[in-house]
Structures are given as C-alpha cells and as structure tokens.
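1. Provided below are the primary sequence and the corresponding predicted coordinates.
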Amino acid sequence: SYKVGPIRKRDGDVEYLESLDVLLVPHDFSLTCSAMWQAMVQVHQRPGREQYRGPVDVLIHLVTRRYVEAGRTVMVWRAMTEGEDEFSGMHSDEFGWCVIRPNQSNPTMPTVMETFARFIPMSVASHVEDKAHADQFAMFVVTSGEDDGAEISRMMEALLLDDS
C-alpha cells in the first residue's frame, strides 16, 4: 500500500487538499470490483454519525458512477457538502476516482486499486477567527471523508472474505 495526503495545495487563490492511495489487493479482480461498489453504496446510505464534540450538521449531495470496461472498473464521485449551524456559510466541493485493475506483475496480489480525491473547502470567511473556523470545517469534512474511505475498505474486505 502507498498513501499520500491529504496534502494542502494552492492554485492561484484556490486552496485545496489532495490525497492518493494505491493498494494491492490479494483477491480476484472481478470480486474486488463488485465488493468495492457494494461497500461504496452501503457506506453512503447510512445515517449520520458523531465526530468531534458531538454531532455536526452538514448536508451532503453525493453522486457516484461506475464504469465497467475491459480490464478495469472506474468509480467516480462528486460531493458537495454544506455546513449548518456552527458551520453555516461554509461548504466544500470534493471529487475523486477509484480505478481497479488486474495486477499482471504480481500473482499473489492480483488486483490494484488506485484512488485519488480532491477536496476544495469554501467559505465566506474574512477575519482571522473566521478562517480558523473555516479550517476546522475543512478538517471535519476531510476527516469524515477519510473515515468513509476506511469504512469502505473494511466493508470491502469483509465482503471479499465472505466470498472466499
């Protein structure tokens, strides 16, 4: 496994975070593709969760799509997160992809998963205190996304173990 990020980057006035993960999976390619898609769908259908001091209200608009091609499956997503209550006026834009393909070079790890995500926090912050609060929102959303990724991995592994 190889993981980078999330790393803070800047393009002009836009600050964003990126992460990249490459994972070798010791399971069959087609089973891995199916388990990953099932896990993604299940994780994003669950009810809210608590993080930090207690529940934080955010509204998430999520779209996912799966493309099945010869020799690879690609899953893409786009999420718009709107802060509520203490995070009112803050929102984020996230997009990412996961490519699953057979690993021809290593028969003991027959599948490769490559995942990339970019998260762009946005707010109407103009004061230093507001920017600190916006950073707190950004870290909440990034941490929440990482938690979702970890839960998807756990679910995928459980599904793969059930199939073996």
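-> Thanks, I have it. All of these numbers come straight from a predicted model, not from anything done at the bench.

2. drop to CA atoms for contacts and neighbour counts, all remaining ones
-> Fine.

3. show me what contacts the residue lying closest to residue 98 once chain neighbours are set aside?
-> Take residue 98 and drop its neighbours on the chain: the residue closest to it by CA to CA, 6 or more residues apart in numbering is residue 115, 4.2 Å away. The neighbourhood of residue 115, defined by CA atoms under 8 Å, 6 or more residues apart in numbering, consists of 20, 21, 22, 96, 97, 98, 99.

4. same check, this time on residue 59
-> 81, 82, 83, 84.

5. What separation is there between it and residue 74?
-> Going from residue 59 to residue 74 by CA to CA, to the nearest Å gives 26 Å.

6. Structure two is appended below for comparative analysis:
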Amino acid sequence: MDTDLEFLDEVESFLSAESLPRVVTPCKTVQNCQVFTFPSQDIAQHDGKSYSMDKNLLDVSTEEPQRKDDRRKRYRVRVKSEKQELKRMEKDLTRKKQQIIDRREGRDTIARTDVMLSKSFWQDVAIQQRENREQAETEQKRLMDAVQSQASYIENLCAIISERSSTSNAYALENQKWRRLKSSDAYLFEAFIQEADYYYARIDEVFADCGMTSQLMTEIHSVRRTSPDTRIEYAQHVHKIILPFRFEATCKFMWEGTNVPYRQHAREIYSNVEDVVNTRAMKFRLKKALGNSTVSILKRVVARRYLVDKRMVIMFKTFSEGEGIFSGLDTDETVWCSIRPCEDESRGTVMEFCARTLPVLFQSACTTDSTLKEYQGMLEDVSKEDEQELVSSLQRLAINST
C-alpha cells in the first residue's frame, strides 16, 4: 500500500507542474513568411520584363499554409483531449489515494466493515454458532430418543395384536406394555382404533353375555365381574331405552354427541386417522379441587361409527390417566352403543348400552386407599356429568322435533 501511495504522490506532483510545453504558432499569412526570389541575373534574362510567378507555383505556395493550419488544429484538439484525460485521471487517482488513506486511518469505513473488523463481532458470531450447535445436538438427541421410543411402541403394539389374535379375552394389557404405550398419544389412539374394530366384531357376543335381550327398558343393570382369563375385576353397566325419535335423527344426534363439546380444558384433536368421517379421537383434562390442591385426570377418547343395514353401532374406547397424586391410577373403558329402529318404527328408536371399565394398575404405583377412593369418586362424578349432558341434549332434541 505504501508503494501505491508513493506512486500516486509522484503522479500528483507531475500533474501539478507545467504539463504541456508552449507551442510556437506558425505564421498565418504569406507576407509574414520568407519568399524565395530568383537572383537578379536570372531576371535580367527575361528581356527586362518583371518576373511573374507561374500560376501553379502560386497554388503550391497557397496550399502549404493551409495544410499547416489543419495540422495545428488537429494538434490542438489532441492536446486538449489528452489534457482533459490527464485531469480526469488526476481526479480519480486523487480520490483513490484519499480512500486508501481514509480506510487505513478508519475515517471512511462502512458500517459492515467496522463490524467485521471489531473483535466483539467475531465473539458474538462464535457464541451464536456454539449455541446453534448445542441446539442442534439437543434436537438430535431428542429425535434419537423419539426414534428408539417409537421402535419400542411398534414392537409392543405388534406383540399386543399378536396376543389378541390368539385369545378370546383382551380386556387388559400387560403392565410394562401399557407403561410404554401410554406415553405416546399417536400409538394409544392407533391401538384404541384397532381395539374398537376388534370389539365391534364381538358386539353380539357381548350383548348375549350381559343379557341385553332380557334387560328391562329404562333400567340400568350394574355388576362387578372378574375376567376368567386375566383374573382382573371390572365393572359392567347395561342400559336399554327407547327414544321417541326417528332412527336417522337419533343416529345423527348420538354421533354429534361423541364430540363432547363441553370438555374443552387442554383439549386436543387427533386427526391422523384413515376414516375421518367415522372416527373421532381426542384428549382433554378433567380437574377437581381436592382440599387445598387440585387433582387432574387426562382422558383420551376414541369413538368409531359402524352403520350396517338398519343398525348403527358406536364403539367408545376411553383411557383415563391419573396425574399428580393419582399417578399410576389408570382406567380402561370400552362402551358398545347400538341404535336400531323399533319393530314398530312409529314408537321410535331402541338404544342399547354396555360399558365395561377395568383398572390398569402399575406395580410402580404407590397409592393409599383414600387416594384410590378419591380417584374412583372423581370418575363417578365425570360419568354423572356426561349423563346430565346426554339428558339435556335429548330434551333439546325433543323440543326441536315437536
């Protein structure tokens, strides 16, 4: 850079000096020029007459000053052009020289260069890159854990399906399998949808087992039974009623009710299902004040609709997961709901329910009898709220039908 500056200084000194030599301007008239004359003795040879120049000689003497004048004009134009070019070069070189000096002394630096030349800028860049790397490593670890967890879910789900195909009773899952499955909403919902299909195929068998044919209208028959295969006690509720509404209106009413619009706390809809029209999957949280604290239950619900001939069946699969002091107290519920027109369709529609609820207790759950009673009492309160909502909806349907 010092060499460049020295060169620019020399150019500036050269341009500051007398840049062009003085030019002697030739004479413009023939009178000012020296005229070649013949010797007197030669003139005397023409019989004493005055000598007169030949016309061609005069023409030659006239053209010569003209050519010189043209050369002078071209020369002036060239000199003027070169002088202008040199002045322009002087300005450019002066400007570049000043820019180099200003840049070296930091007087004329743009903002981005200032930032790049500052140590704090590079420190900030290094810190930002380190944070980005740490975030990427954290995200990678999370994804790796998720992949491993998903692999375990798939493995256990395949085992569950395989076991279910080889046995006629599938009301409970193993302790370890539930512990892994319930941490993933997606796999729980997929498992419930498959269970809904499985239990729908057994609806006639279940209704025969619970005595639905002999069940009296408007009565609720509740019993506690023990599965002969799993030795797990479960609660069974059977109910049959006649609704004074047309079959189509009742089916529409019941299916809309599966959306449970009155449950909105921490509500999430799972829409990644194959048959969106006939499947609903969601989760929401139930809360209750208990003493000076609040307890909660996370509830996942899957409703699936089957319509064959003059009969619609809605399968409900519900998994209630205790939280906080209720942690480890989970409940699995399966509900069969059959809707069909009465033999005398003018009477309305027959609706038949069968619900089976069984606990899913983990070996790791450490609960007292009082905590278990509070948990069961909260589930009973939730069931009563659902019944009241159903009754209110039926009353509104009756008013709208009149």
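-> Now that the structure is in, tell me what you want to look at. Remember, predicted model here, so these are calculated numbers, not experimental data.

7. thinking again about what came up before, mark which of the contacts of residue 115 of the first structure are buried, thanks.
-> 20, 22, 96, 97, 98, 99 (16 or more other CA atoms under 10 Å).

8. What's the local residue count around the residue mapped onto residue 161 of the first structure from the second structure?
-> Residue pairing (TM-score structural alignment): residue 161 of the first structure is matched to residue 399 of the second structure. Residue 399 of the second structure has 9 neighbours, counted by other CA atoms under 10 Å.

9. In the first structure, what residue spans correspond to helices?
-> With DSSP state H as the criterion, the first structure has helices at 29-43, 128-163.

10. From residue 8 of the first structure, how far off is the residue lying farthest from the centre of the first structure?
-> Most distant from the centre of the first structure: residue 127, at 29.7 Å, with distances by CA atoms, centre = their mean. From residue 127 of the first structure over to residue 8 of the first structure the distance is 20 Å, taken as CA to CA.

11. what's the answer for residue 128 of the first structure, then?
-> 19 Å.

12. cool, and residue 138 of the first structure?
-> From residue 138 of the first structure to residue 8 of the first structure the distance is 11 Å (CA to CA).

13. which of these two has more neighbours?
-> residue 138 (22 against 13).

14. residue in the first structure matching residue 96 of the second structure?
-> Checking with TM-score structural alignment, residue 96 of the second structure has no match.

15. Enumerate every residue touching residue 96 of the second structure.
-> Applying CA under 8 Å, 6+ apart, no residues contact residue 96 of the second structure.

16. check which helix or strand covers it.
-> Assigned by DSSP states H and E, residue 96 of the second structure falls within helix 55-105.

17. Where does whichever helix or strand comes after that helix end up in the first structure?
-> Once the chain leaves helix 55-105 of the second structure, the next helix or strand it forms, by DSSP H and E, is helix 111-117. With TM-score structural alignment applied, helix 111-117 of the second structure matches no range in the first structure.

18. from the contacts of residue 115 of the first structure, which ones fall inside strands?
-> Using DSSP state E, 20, 21, 22, 96, 97, 98, 99 are the members of these that sit in strands.

19. By residue count, tell me the biggest strand in the second structure.
-> Max-length strand for the second structure by DSSP E is strand 293-308.

20. Using the three-state scheme, assign the residue nearest the centre of the second structure.
-> What sits nearest the mean C-alpha location of the second structure, by CA atoms, centre = their mean, is residue 139, with 15.4 Å. Classification of residue 139 of the second structure using DSSP: H, G, I helix; E, B strand; the rest coil returns helix.

21. In the first structure, what sits opposite it in the alignment?
-> By TM-score structural alignment, residue 139 of the second structure lines up with nothing in the first structure.

22. What separation do you get for residue 139 of the second structure and residue 145 of the second structure?
-> Separation of residue 139 of the second structure from residue 145 of the second structure (CA to CA): 10 Å.

23. and the closest residue to residue 289 of the second structure other than its chain neighbours, what is it in contact with?
-> Nearest non-adjacent residue to residue 289 of the second structure, counting by CA to CA, 6+ apart: residue 295, 6.3 Å away. Counting by CA under 8 Å, 6+ apart, residue 295 of the second structure touches 287, 288, 289, 323, 324, 325, 326.

24. hang on, isn't the first one packed against residue 294?
-> Yes - contact status for residue 287 of the second structure versus residue 294: in contact at 6.7 Å, counting by CA atoms under 8 Å.

25. Check the burial of residue 42 of the first structure by counting its neighbours.
-> Using other CA under 10 Å, residue 42 of the first structure has 13 neighbouring residues.

26. That one maps to what in the second structure?
-> Per TM-score structural alignment, the equivalent position to residue 42 of the first structure in the second structure is residue 260.

27. Go ahead and name everything in contact with stretch 306-320 of the second structure.
-> Under CA under 8 Å, 6+ apart, the answer for stretch 306-320 of the second structure is 192-193, 195-196, 199-200, 251, 255, 278, 297-305, 330-341.

28. ok, back up a step: which two among the contacts of residue 115 of the first structure are spaced furthest apart?
-> Spatial extent of those (CA to CA) is set by the pair 22 and 96 at 13.6 Å.

29. tally of neighbours for the counterpart of residue 375 of the second structure in the first structure?
-> Using TM-score structural alignment, the equivalent of residue 375 of the second structure in the first structure is residue 137. For residue 137 of the first structure, the count of nearby residues is 24 (other CA under 10 Å).

30. now residue 102 of the first structure
-> Neighbours of residue 102 of the first structure under the rule other CA under 10 Å: 22.

31. again, but for the one 5 residues further on
-> By the criterion of other CA under 10 Å, residue 107 of the first structure has 11 neighbours.

32. and the gap between it and residue 25 of the first structure?
-> 11 Å.

33. do the same with residue 146 of the first structure
-> Counting by CA to CA - residue 146 of the first structure and residue 25 of the first structure are separated by 19 Å.

34. Please identify which of these two sits among more neighbours.
-> Set residue 146 of the first structure next to residue 25 and count neighbours by other CA under 10 Å: residue 25 wins out with 19 against 14.

35. Return the residue of the second structure aligned against that one.
-> In the second structure, residue 25 of the first structure lines up with residue 243, judged by TM-score structural alignment.

36. Next up, the contacts around its match.
-> Residue 243 of the second structure neighbours (CA under 8 Å, 6+ apart): 250, 348, 349, 350, 351.
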